[in-house]
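Take a look and give me a structure for this.
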Amino acid sequence: MADTEKWEILALQSEFDWVLQHEVPAAVKQLRTVVEECARHFPLSVGKIVTPPKLEKFVMATASHNAQDSIKCIVTVLGDNITNADINIKLHKNTSQYHGQLQTEWKLQQTQDAANHLQSCCYYLENMDDGIIKSADEALHAMNTVQAFLSKGRNALIIPKKRTIDDLVSSRNMKSLIPNLPSDLTVSFYIQGHKLIFAVYLLSQSQGHVKFDTFQAECSVPWLSEVIALFSDALQLCQQLKDKVTVFSQYKDANLLGSRCVNSDVLEDLYSSCFRAS
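Down below sits the predicted model:
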């Protein structure tokens, strides 16, 4: 091995050790801060972070330019539950009108799901010993694990689970409405991004199959915007650290990927040969 190559390996090893000893712990500490801040914005407790739920009232309405269809819903939300809703529905394709309320709570499962994933992330980061990461493999594994928790948490809020019309019609939530909905209507509350959405489905029969038209009212929820932004910030921190560590993976000949330090005998030989040459 040429002396120049030996010095390059030594310099590379020194830089890699610096990343593992200083930048990785600093990044993990920053991640903990961002994830904990995200947990504080949730309207329910997440792990050790206890946030008393507060009542919030939102007015949900169809877009003002939609004059033919009128959907208005005033909801009261406590934590991950809609505790009260005053619903008015008037659709031009449906001669009947509906005015009703909730008699029992309507659970927003997406909020609880996102909180559960965030809680798992909090526990994982809390239990990480700052000195436990001693190799690129360990750093990448840790960041992949954190990213998985964060992605699932964010996706729970951004991508609502698809449900069939049969699922919606037979849902126990339908029984919480008084009076009962007309047989050609069903409704759903769900979260999508920073918005709470009230969807109304007008059902019809066509050649033995159920068809439906969808209408919706919506409102922005401030805490959702803050939480989604913090999820994204934490994911970006993970990716930045992964990118930095991955740079060293191309130097497999230097044994950097799987070990924090090159074998001490190898380092000693490198130093000795370089000094002899000089």
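
Please make it C-alpha for all contacts and neighbour counts, starting now.
OK.

Could you pull out the strands in this protein for me?
Listed from the start of the chain, the chain has strands (DSSP state E) covering 55-61, 70-78, 81-90, 97-102, 106-107, 177-178, 185-192, 195-206, 209-220.

What helices and strands are in contact with the first one?
It refers to strand 55-61. Packing contacts for strand 55-61, counted by 3 or more Cα pairs under 8 Å, 6 or more residues apart in numbering; DSSP states H and E, involve strand 70-78, strand 209-220.

most neighbours per residue, which of those strands?
Ranked by mean neighbour count, the helices and strands packed on strand 55-61 are led by strand 70-78 with a mean of 20 (mean count of other Cα atoms under 10 Å).

what angle do it and strand 209-220 make?
Note on geometry: by axes from the mean of the first three to the mean of the last three Cα atoms, to 10 degrees, strand 70-78 and strand 209-220 are set 60 degrees apart in direction.

Residues contacting strand 70-78, please?
Residues outside strand 70-78 that contact it (Cα atoms under 8 Å, 6 or more residues apart in numbering) are 43, 53-62, 82-91, 198, 216-217.

can you check stretch 121-130 too?
So stretch 121-130 is contacted by 25, 28, 32, 35-36, 47, 146, 149-150 (Cα under 8 Å, 6+ apart).

Can you tell me the closest non-neighbouring residue to residue 55?
Counting by Cα to Cα, 6 or more residues apart in numbering, the nearest residue to residue 55 once its immediate chain neighbours are dropped is residue 78, at 4.8 Å.

how about this one, so we can line them up?
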Amino acid sequence: MATAAASGAERRVLEEEFKWLLKEEVHSVLKQLQDILKEASRRFTLPSGTADGATKQENFVLGSSSTDQVKGVLTLQGDTLCQAEVNLKVTRTNQLLHFAFRDDKQWKMQQIQDARNHVNQAIYLLANRGENYTFQTGSEVLKLMDAVMLQLTRARNRLTTPATMTLPEVATSGLTKMFTPSLPADVLLNFYVNVNKLCLLVYQLHALQPNSTKNFRPAGSSVLHNPGAMFELNNQRFEVSHVHKVECVVPWLNDALVFFTVSLQLCQQLKDKISIFSSYWNFRPY
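Predicted coordinates:
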């Protein structure tokens, strides 16, 4: 009898603790998460630098410790590259080429836009469970945390995992038509985000002659194609002769990634607490 009474008392105490967790602590964590993610979302829009509230423009100098073949300056405004200037020293001739975006052109950085959208979706999910909302079960909290974590993981992955592209896709992307003067037929460019860096890839090509004895094997899809990669475009075959990668750190992207990590940890800690109570109800001795 004493054991049964003790077990009943223990259960009542745990039930009260669990009710408090669902009513008070869960909302405290949700408030923390919203505050952190709003800070992350602000990083993607940046403080207004103008009187009309437009997003501030930032200039970034592209460079590499291993080469001076390519140099550039990028102007980023939120998720948009609104100007890019690139200097390329052609390896074979040492000729210096200069390209810049046409005044009427801007390039949307889809990775940044997607990451921001996922953050805002996570904020929306949390806001839908305001302070006046009462969670009835632990599984309800777990379901919300899983949904928020999914959005945050997707946001982080968009920044840390650049999209792979084939060389024909790079050659025919809208980016190639944005420069003045026009890019030569033997030069390809691609911009992307890798973790907290803005990266520029420059490919120098040479055309393969129709009677070439080289074994032609088209390259597959990749973030970066190495020298020797081949592809065909408009019945002309090309081989990559040189690849140059230059990059610059974007500090606010680093901030956003830190916020994602902290938020994911908070979500996981709350899930762990809920699971401890759930395991008690599933395995209590009766």
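
Distance check, the residue nearest to residue 55 of structure 1 against residue 222 of structure 1.
Distance of residue 78 of structure 1 to residue 222 of structure 1, given as Cα to Cα, to the nearest Å: 14 Å.

What residues of stretch 78-97 of structure 2 count as buried?
Residues 78-88 are the ones in stretch 78-97 of structure 2 that count as buried (16 or more other Cα atoms under 10 Å).

Let me have the residues you listed in CSV, extended by distance to residue 273 of structure 2.
Output for the buried residues of stretch 78-97 of structure 2, formatted as CSV (distance: Cα to Cα, whole Å):
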residue, distance to residue 273 of structure 2
78, 37
79, 37
80, 41
81, 43
82, 46
83, 49
84, 49
85, 52
86, 52
87, 55
88, 56
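
wait, which of those residues is closest to residue 118 of structure 2?
Relative to residue 118 of structure 2, the closest of these is residue 79; by Cα to Cα it sits at 13.7 Å.

ok, the closest one touching residue 43?
No: here residue 79 of structure 2 does not reach residue 43: they are 10.6 Å apart, not a contact under Cα atoms under 8 Å.

Grab the longest helix from structure 1 for me.
Counting residues, the longest helix found in structure 1 (DSSP state H) is helix 222-246.

Would you mind giving the residues in structure 1 matched to stretch 23-43 of structure 2?
Residues 21-41 of structure 1 are matched to stretch 23-43 of structure 2 when aligned by TM-score structural alignment.

which parts of that stretch are buried?
Along stretch 21-41 of structure 1, these residues count as buried under the neighbour rule (16+ other Cα under 10 Å): 21, 23-25, 28, 31-32, 34-41.

what stretch of structure 2 does stretch 154-167 of structure 1 fall on?
Residues 156-169 of structure 2 are where stretch 154-167 of structure 1 aligns, taking TM-score structural alignment as the criterion.

that older thread, next, the angle strand 185-192 makes with the longest helix of structure 1.
Using the same axes, to 10 degrees: helix 222-246 of structure 1 against strand 185-192 is 50 degrees.

same for helix 222-246 of structure 1, what does it pack against?
In this structure, helix 222-246 of structure 1 makes packing contacts with helix 24-41, helix 136-158, judged by 3+ Cα pairs under 8 Å, 6+ apart.

again, 10 Å this time
With contacts defined as 3 or more Cα pairs under 10 Å, 6 or more residues apart in numbering; DSSP states H and E, the secondary structure elements packing on helix 222-246 of structure 1 are helix 24-41, helix 109-126, helix 136-158, strand 195-206.

what's the longest one packed up against?
Based on contacts counted as 3+ Cα pairs under 10 Å, 6+ apart, the elements that helix 136-158 of structure 1 packs against are helix 24-41, helix 109-126, strand 185-192, strand 195-206, helix 222-246.

In that helix, which residues are buried?
For helix 136-158 of structure 1, the buried set under the neighbour-count rule, 16+ other Cα under 10 Å, comprises 136-140, 142-144, 146-147, 149-158.

What is the neighbour count of the residue mapped onto residue 135 of structure 2 from structure 1?
Using TM-score structural alignment, the equivalent of residue 135 of structure 2 in structure 1 is residue 133. Residues lying near residue 133 of structure 1 (other Cα atoms under 10 Å) number 19.

does residue 133 of structure 1 really touch residue 25, like I thought?
Yes: contact status for residue 133 of structure 1 versus residue 25: in contact at 8.5 Å, counting by Cα atoms under 10 Å.
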